[in-house]
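Colleague: pasted the sequence and its predicted model underneath.
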Amino acid sequence: MKLRPLPALAALTALGLALTGCASGTGAAAGDSAPNADGTPKALRIGYQAIPNGDLIVKDQRWLEQALPHTKITWSRFESGGDVNTAMVAGGLDIGLAGSSPVTRGLSAPLNIKYKVPWIFDVIGDNEALVARGATTIAALKGKKIAAPFSSTSHYSLLAALQGAGLTESDVTLVDLEPPDIQAAWARGDIDAAYVWTPVLGRLRTTGKVLITSRELAAKGKVTADLAVVRTAFADKYPKALTTWLQQQDRAVKLVRADKAAASAAVGRQLNLPPAEAARQIDELVLLDARQQQGARYLGTAQAPGGLAADLHGAAEFLTAQHKIPAVPQLSVFQQGLAAKELGDAFPR
């Protein structure tokens, strides 16, 4: 499913019916139906991505299914945060994973999605990068064809990398492709470079040269992260279910630290990778536990000047300059978009 400009309302409605119907099995109002007797939701619809972080461990170990036995939990795979945004607008998901760039767009006009960020899956490091063939510098990509999933963190990072090298979008040909399509286009020789994440990145690196990584861009002030988004209505109606979800995510991060072999095996099963390769890809990410995320730098109630809300606001300034969103929202929009209270309720100090 390729990301395009926001579809018409009718198309979004149709998409919402399709997603909720096939994902939850209980119709479009699955996430908003009357709760179970224990106050848990009858259905929880989760949108995940093939990224080697704790979310895949929770899925693999079926921890949510065990913790919420009366809730029908459906995991639906998405290829990019832009697609998660589209599903959220259509009412087809309750919780999803999207990069900081799609979340910035989701919280900004014209989308103004009614969701908030309760968890940081990972701070992106070497697991997203710009890979090229026939070029050893970013400047040498002038006139080349470069692929990235539009509106993703990779797209944001690609534009930042080009700008840093003195290039504009008009100096290259940008192609909107999802990761599996990038891999196929690379194999056919249809593209010269791509900014993408693992596991596809790992395959491109075998025949291409990495020109810059998201870790390097972060050091230059272009921080990106994979974030959880939860529908505000769902979070308000089912706080205990959200607390349970958060606790399982924290459990996964702690498993990575305490038993890397078990964590790598779980991620490997989900990505069809050998455990050793899964372990290597996990190490390319920065995983934060709940206590770390409650700090002012990330999701704390008292946001530091350079906190996550400021990162999102900075991304909005960049996306506005690139004409990807019409205007930069106030910083307060992003501060209010962080579910700091919900995280604090799940892990009281």
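Modeller: The structure has been received and is ready for your questions.

Colleague: going forward, measure contacts and count neighbours with C-alpha atoms only.
Modeller: OK.

Colleague: list of residues touching the lengthiest helix in the chain?
Modeller: Secondary structure of the chain per DSSP state H: the longest helix is helix 239-258. By Cα atoms under 8 Å, 6 or more residues apart in numbering, the surrounding residues in contact with helix 239-258 are 39-41, 54-55, 57-58, 63-64, 67-68, 118-119, 235, 262-264, 287-290, 342-343, 345-346.

Colleague: one more pass at 7 Å, please.
Modeller: By Cα atoms under 7 Å, 6 or more residues apart in numbering, the residues outside helix 239-258 that reach it are 40, 54-55, 57-58, 63-64, 235, 263, 287-290, 346.

Colleague: okay, strands next: where are they in the stretch 101-250 of the chain?
Modeller: For the stretch 101-250 of the chain, the strands defined by DSSP state E, counting those that start in this stretch cover 115-123, 128-132, 145-148, 173-176, 193-197, 209-213, 225-231.

Colleague: who touches the second one?
Modeller: Spelled out, it's strand 128-132. Contacts of strand 128-132 (Cα under 7 Å, 6+ apart): 154, 192-198, 201, 204-205, 208-214.

Colleague: if we use 8 Å, what do you get?
Modeller: Outside strand 128-132, the residues that touch it by Cα under 8 Å, 6+ apart are 154, 158, 192-198, 201, 204-205, 208-214.

Colleague: how about the longest one?
Modeller: When contacts are taken as Cα under 8 Å, 6+ apart, the neighbours of strand 115-123 outside the stretch itself are 53-55, 97, 107, 223-233, 246, 285-288, 293, 299, 336-340, 342-343.

Colleague: of the residues you listed, buried ones?
Modeller: Neighbour counting by 16 or more other Cα atoms under 10 Å classes 53-55, 97, 107, 223-232, 246, 285-288, 293, 299, 337-340, 342-343 among those as buried.

Colleague: these in helices, which ones?
Modeller: Those of those mapping onto helices are Gly54, Asp55, Leu107, Thr232, Leu246, Gln293, Ala340, Glu342, Leu343, per DSSP H.

Colleague: put this next to the first one:
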Amino acid sequence: MKFRSLVSLGAVFLFSLFVTVSCAAQEQTTTNSASPTTAPIQMGFSAWPGWIPWQVSQEEKLFAKNNTQVELKWFDGYLDSINALTAGQLDANCQTLNDTISSVAAGADQVIVLVNDNSTGNDKIIVREGINTIADLKGKKVAAEEGTVDHFLLLQGLKTAGLTQADIDFQPLETGAAAAAFASGQIDAVGVFAPFTTQALKRAGSKELFSSKDFPGSIPDHLVVSRKMINERSQDVQALVNTWFATLDFIAANPEQAYQTMAQRAGVSVADYKQYNTGTKIFTIEENLKAFSPGKDMSSLSFAAQEISKFLVDAKLAKQAPDLSKIFDDRFVKAYAAAKKG
């Protein structure tokens, strides 16, 4: 769930078909006079409204103000950033809960330390003219990036109408390619996230059928770090968390400046970027603390993780459910909250 454009969204949709982990990352870096003994944190992010604020962190030098050194790396292809973290090319990355669980199921040792946001409408199932109900999707060509949150959203929606993936002609396409295919009339429906939703909705007669707002709490987005990062540089993990909340404070105090920065990074107009606000719920420190607490619905990360793990196994996207006992570490948000109170 992220924004990925150095030039324009249209270019992203074409370019993202060819990127690889080694060349897809179009870097923007901040070097804060790294010490001889401590290398800058390699941190990835990509095209999603809940992660774009990190661009503000960079441009306003908020990493340095929170005593850490970061090379912030932009990925045009979201899955490339996940692969880079798994391969050890990154120390930290911005990922969904769904994709983090997939990585852990495949053997990665990754830890969620911060909730950036919940998707509350910016993940959408968009359909062509003539499709008016979920039941109308039966037999239709529907595209989404397999194993991602939009695939998860699609299956949740189908379930409400008594349908499964077997009832549609599922087209597993990378998100940018899926949006482009839908916009050009090649498929009947598509599951995509903002800002790719903007591109998909350019198709004449297209409309939203349902979105993440209809499934509250099912798509949380996070800052994820490697276990090695926590073990060897826990003070820098704390600095990243502190920087995130400092960034939110900066955006609240300087909204127009911040929106310019974020819209430029997203490759959309400021007006378009502001429209994404209602579709992304940025989490406060209090909401972070609540999310990390045990619960019996999707607002609790531990509960959501169990539900998503079941989905991955049932959809045969994971061979077996991963060990979720070590996937969350709330000590950093707790430390930030304690420092604010003190």
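Modeller: Done, it's in. For clarity, every value in this text was computed on a predicted model and none was experimentally measured.

Colleague: give me the TM-score for this pair.
Modeller: Put the two chains on top of each other and the TM-score (TM-score structural alignment, normalised by the length of structure 2) is 0.81; 309 aligned residues with a Cα RMSD of 2.7 Å.

Colleague: picking up where we left off before, and the longest helix of structure 1 with strand 115-123, angle?
Modeller: Between helix 239-258 of structure 1 and strand 115-123, the angle comes out at 10 degrees (axes from the mean of the first three to the mean of the last three Cα atoms, to 10 degrees).

Colleague: what's the mean deviation for helix 239-258 of structure 1 versus structure 2?
Modeller: In the superposition against structure 2, helix 239-258 of structure 1 averages 2.0 Å from its aligned positions (mean Cα distance after the TM-score superposition for structure 1).

Colleague: tell me which residues of whichever helix or strand comes after that helix are tucked away?
Modeller: From helix 239-258 of structure 1 onward toward the C-terminus, using DSSP states H and E, the following helix or strand is helix 260-271. If you call a residue buried by 16+ other Cα under 10 Å, then helix 260-271 of structure 1 has these buried ones: Ala263, Ser264, Ala265, Ala266, Val267, Gly268, Gln270, Leu271.

Colleague: might one say that the last one is in contact with Ala50?
Modeller: Yes. Under the contact definition of Cα atoms under 8 Å, Leu271 of structure 1 touches Ala50, with a separation of 6.7 Å.

Colleague: which residues are common contacts for the two?
Modeller: Residues touching both Leu271 of structure 1 and Ala50 (Cα under 8 Å, 6+ apart): Pro199.

Colleague: which stretch of structure 1 lines up against the helix or strand where Val12 of structure 2 lies?
Modeller: Per DSSP H and E, Val12 of structure 2 falls inside helix 9-15. Across structure 1, nothing matches helix 9-15 of structure 2 (TM-score structural alignment).

Colleague: counting by contacts, list what that helix packs against.
Modeller: helix 175-183, helix 196-200 (3 or more Cα pairs under 8 Å, 6 or more residues apart in numbering; DSSP states H and E).

Colleague: please repeat the previous calculation with a cut-off of 6 Å.
Modeller: The helices and strands touching helix 9-15 of structure 2, judged by 3 or more Cα pairs under 6 Å, 6 or more residues apart in numbering; DSSP states H and E, number zero.

Colleague: which of the strands of the stretch 101-250 of structure 1 sits most buried?
Modeller: Most buried of the strands of the stretch 101-250 of structure 1, by mean neighbour count (mean count of other Cα atoms under 10 Å): strand 193-197, with a mean of 28.

Colleague: and the contacts of that strand?
Modeller: For strand 193-197 of structure 1, the surrounding residues in contact (Cα atoms under 6 Å, 6 or more residues apart in numbering) are Asn127, Glu128, Ala129, Leu130, Val131, Ala132, Ile146, Ala147, Ala148, Ser154.

Colleague: take those residues and write them to a markdown table, including distance to Ala14 of structure 1.
Modeller: Conversion of those to a markdown table gives the following (distance: Cα to Cα, whole Å):
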| residue | distance to Ala14 of structure 1 |
| --- | --- |
| Asn127 | 34 |
| Glu128 | 33 |
| Ala129 | 35 |
| Leu130 | 35 |
| Val131 | 37 |
| Ala132 | 38 |
| Ile146 | 32 |
| Ala147 | 29 |
| Ala148 | 27 |
| Ser154 | 28 |
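
Colleague: what's the most distant pair in those?
Modeller: Asn127 and Ile146 (17.9 Å; Cα to Cα).

Colleague: counterpart of Ser302 of structure 2 in structure 1?
Modeller: Structural alignment (TM-score structural alignment) places Ser302 of structure 2 against Ala309 in structure 1.

Colleague: what count of nearby residues applies to Ala140 of structure 1?
Modeller: 13 (other Cα atoms under 10 Å).

Colleague: ok, so what distance separates whatever residue of structure 2 lines up with it from Ala39 of structure 2?
Modeller: In structure 2, Ala140 of structure 1 lines up with Asp136, judged by TM-score structural alignment. From Asp136 of structure 2 across to Ala39 of structure 2, the span is 54 Å (Cα to Cα, to the nearest Å).

Colleague: same question, Lys274 of structure 2
Modeller: 36 Å.

Colleague: over to Cys94 of structure 2?
Modeller: For Cys94 of structure 2 relative to Ala39 of structure 2 (Cα to Cα), the value is 20 Å.

Colleague: over to Ala200 of structure 2?
Modeller: Counting by Cα to Cα - Ala200 of structure 2 and Ala39 of structure 2 are separated by 41 Å.

Colleague: check Asp150 of structure 2 too.
Modeller: According to Cα to Cα, Asp150 of structure 2 and Ala39 of structure 2 sit 35 Å apart.
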